[in-house]
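Peer 1: Mind looking at a prediction? Sequence and model below.
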Amino acid sequence: MEDDTGAAWRNLPQRPMVAPPDFWTLPEGRRARGHLMGRQYGGSGDNLRNLVPLWAIANRDVMKGVEMDVAGVIKEGGQEVKYEVLAIYDGKKSGVPKSIHIEAHGMLGLNVDCLVMNNNEPKEKVNLSVVPVAWDGEMRRVDFREMIDVDSWSSPTPVEVWLGIEEWAGGGLPGDFKEFVDLYGDGIVRGHLYVPHPCGAEPLIDFMKRGRESLRSVAHHYLGDSRSPRFDVDSVIPWGYSDWDGDQCCLVPRGKEAWDILVEFRQFGCVRLYQGCFSTFISGVLSGTAAPPGWPGSGPLWKALDRSPLV
């Protein structure tokens, strides 16, 4: 495509760089050559297939922020990530996209799905959550709604509620865990595993606080047990309780962005670490193929808590 200012391949007057189609139609000083695959990932600045015209504020203040966040996860957490970017046009004969759709899904819980709006408005981005998805340890897409074929809660947890939980937890929690809890919290998995909801009968943050203090009171027994891995009680995030034998399930951080599952086996007097993301663990419980020892491998996949205020 060419515009009325000359060929798309013409050099910028200031620097020897190629310009994408219709780049020159945006105001000087407020335009940018947007990289679909960012330079952080080795994206080319000389290949037109990787360049689109963007408003500078959308490129600098929004798209770059998403790219840097994802790049940080890859660099610091050792997380394998599937990254896709799509330029969306409004049907007019213009090379300027109306938005950029970015998806990034990692094997350890990273879940980014957003639209960067290509306009001159500051920091305009739309986070999408049409179908909550996650990735298990083998990079297979996990759709919780396909695994649990029953009606889930339809209203997402208010952002400020999650922010309060994550502030107490000391940082962001894994996306696949939050998606599952939004859909199926305040319910019973496999007839025995209670998973609270942020707005449920016992709010998730109250459950987390109570569970951590309970674990703290007996942690010295586990830390002195040769069967149990070392762990920091203050970094443990309780999220589930089995009424089959009193076992408690917790998130524990592994590195900056990776998470494992710690199960407190109260009947066995030890704890066990399940490496991998939340999706891998809960998928094993749901399928019955990788349930912790002593847990039932059958029972209803999910049932809403009778006293839940979400019903």
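Peer 2: Received, thanks.

Peer 1: only C-alpha atoms for contact and neighbour calcs from this point on.
Peer 2: Fine.

Peer 1: right, and I188 touches K303 too?
Peer 2: Yes - I188 is within contact range of K303, at 5.2 Å (criterion: C-alpha atoms under 8 Å).

Peer 1: Looking at the two, which one has more neighbours?
Peer 2: Under the criterion of other C-alpha atoms under 10 Å, the comparison of I188 against K303 puts I188 first, with 23 against 20.

Peer 1: Please, which helix or strand holds the more buried one?
Peer 2: Following DSSP states H and E, one finds I188 within strand 187-189.

Peer 1: could you say what helices and strands that strand packs with?
Peer 2: Contacts defined by 3 or more C-alpha pairs under 8 Å, 6 or more residues apart in numbering; DSSP states H and E place strand 187-189 against strand 193-195, strand 302-304.

Peer 1: Among those, which comes closest to G72?
Peer 2: Nearest to G72, of all those, is strand 193-195, at 30.4 Å by C-alpha to C-alpha.

Peer 1: for that closest one, packing partners?
Peer 2: Using 3+ C-alpha pairs under 8 Å, 6+ apart, strand 193-195 sits against strand 187-189, strand 237-242.

Peer 1: For the helix or strand following it, which residues meet the burial criterion?
Peer 2: Counting by DSSP H and E, the element after strand 193-195 in chain order, helix or strand, is helix 204-223. Judged by neighbour count using 16 or more other C-alpha atoms under 10 Å, the buried positions of helix 204-223 are L204, I205, F207, M208, G211, R212, L215, A219, Y222, L223.

Peer 1: ok, structure two:
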Amino acid sequence: MNAIVTRNMLDEGTDARNTIFPPGYQSGVGQARGHMLANQLGGSGDEWKNLFTISQNPTNTPWMSMFEQRVYDAVADGDVVTYNVYLEYVNDDPDSPPESIHLEAFGHRKGPDGKLRFDQEDIRQPSSRRTWPLILPGVTMTTLTALTTICPPPASPPSALDWSPVETELGMRLPEDYKQLMATYGPGEFCNFLSLYYPHAPREAAALTGPMPARLRQQIEEVRHNARLPWPLPHPPEQLFATGVTGNGDYLFWVTQPSDKPDAWDVAVNQALRAPWYTFTGTLTQFLLAVIGGTTRVPSFPEDLLDNGTTFTPARPIVEPTTPTDQQDSMNPTEIRAWARANGHPLPDRGRIPIEIIEAWKRGNTV
């Protein structure tokens, strides 16, 4: 079983249904119907694939329940935890009770030392037999798939991008999670509020490859130095690369350190280039999952951000103004009226010429 546990999942599970008998289960012999994804972590007790036979003591309680409590506490404290449960069976036979259980949990937030705040692995009754990962319907495995679960992307995926020339133009590699994010969602707006910059966007203000990232770096210093009491910056401007903007004028930046490890870049948020700054330790996709999933609140973001649901709205295509054709330039109302009368179309001397007559005139006067 593989899941990403977010705060909105806590305490949303159900007790094991007593009409479900997992393989090998016997009543009255100290066994229990164990949840792979725990009840308190949002796991269903009505789905037979989430239940397995487990000894009540000491495996279910206290071993597994203590581990699940650590996951629960980490998520309640604001983390988003990837949680994996593997069952190992005698002779690889999934129709028998599992011989051992392997639990893993990894947080998505890092501490001041750069390490994950939550990183747990617990193996009971180790075995040389291979594991059987059981993926439950609707349970996600990666940060991106977790994001798409709570905030569905467009039904039609955007056109594939060739990232090599984009990175050459920028002079740096881009985080893989950003490329996958753009390939899934494309340009648009999350929760009618937050937009990410996109390579070669039609408007330069939204283009990752446009002048905005460099312009914003310069403006950060200008705004700060023009203040009566300049505030300290949490990151040198040369390490900041703009990657998005909100409807309130908050800017999102990658903190491009280490410069050669883009997958390790954190996300910084700033309100209109002024203080204060907020730094999220994690990738851009992890930031979106945490904000949209409700486990992280950016101080400058509105409190009612999620009140209208977690949505993504694709950017509308920009319709370029058409250049007048020679035929349009040469249209003369007097000539059109004369042509209309000569061809049996009744038309008064004054007033707007109906579009149907104009189109008929065009067809009859095509060069």
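Peer 2: All right, it came through fine. As the structure is a prediction and not an experimental result, all values here were calculated from the model.

Peer 1: How close are the two chains, by TM-score?
Peer 2: For this chain pair, the superposition-based TM-score is 0.47 by TM-score structural alignment, normalised by the length of the first structure; 174 aligned residues with a C-alpha RMSD of 3.6 Å.

Peer 1: will you turn the helices and strands packed on strand 187-189 of the first structure into JSON lines that also has distance to V252 of the first structure?
Peer 2: Shown next, in JSON lines, are these (distance: least, C-alpha to C-alpha, whole Å):
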{"stretch": "strand 193-195", "distance to V252 of the first structure": "16"}
{"stretch": "strand 302-304", "distance to V252 of the first structure": "24"}
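
Peer 1: Deepest in the core, which of the ones you listed is it.
Peer 2: strand 193-195 (a mean of 23; mean count of other C-alpha atoms under 10 Å).

Peer 1: So L262 of the first structure, which state does it fall into?
Peer 2: strand (DSSP: H, G, I helix; E, B strand; the rest coil).

Peer 1: gap between it and V271 of the first structure?
Peer 2: 7 Å (C-alpha to C-alpha, to the nearest Å).

Peer 1: Surely F278 of the first structure touches W259?
Peer 2: Yes - with contact defined as C-alpha under 8 Å, F278 of the first structure counts as touching W259 (7.5 Å).

Peer 1: who's more crowded, the two?
Peer 2: Neighbours were tallied for F278 of the first structure and for W259 using other C-alpha under 10 Å; the higher tally belongs to F278 (27 against 21).

Peer 1: wait, isn't V52 of the first structure in contact with H35?
Peer 2: Yes - counting by C-alpha under 8 Å, H35 is a contact partner of V52 of the first structure at 6.7 Å.

Peer 1: picking up where we left off before, as JSON lines, the helices and strands packed on strand 193-195 of the first structure with distance to D69 of the first structure would be great.
Peer 2: Below are those laid out as JSON lines (distance: least, C-alpha to C-alpha, whole Å):
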{"stretch": "strand 187-189", "distance to D69 of the first structure": "33"}
{"stretch": "strand 237-242", "distance to D69 of the first structure": "23"}
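
Peer 1: and V126 of the first structure, which of these is closest to it?
Peer 2: Closest among those, using C-alpha to C-alpha: strand 237-242, at 28.5 Å.

Peer 1: Which other helices and strands does the following helix or strand past that closest one contact?
Peer 2: Counting by DSSP H and E, the element after strand 237-242 of the first structure in chain order, helix or strand, is strand 248-254. Counting contacts by 3+ C-alpha pairs under 8 Å, 6+ apart, strand 248-254 of the first structure is packed against strand 237-242, strand 258-265.

Peer 1: Ok, which of those strands comes nearest V73 of the first structure?
Peer 2: That would be, of these and by C-alpha to C-alpha, strand 258-265, which comes in at 8.8 Å.

Peer 1: right, and the helix or strand after that closest one?
Peer 2: Heading C-terminal from strand 258-265 of the first structure (DSSP H and E), you reach strand 270-274.

Peer 1: Tell me which helix or strand D113 of the first structure sits in.
Peer 2: D113 of the first structure belongs to strand 111-117, assigned by DSSP H and E.

Peer 1: Which strands or helices does that strand pack on?
Peer 2: Against strand 111-117 of the first structure (3+ C-alpha pairs under 8 Å, 6+ apart) you get strand 99-106, strand 125-127.

Peer 1: Great, nothing more from me.
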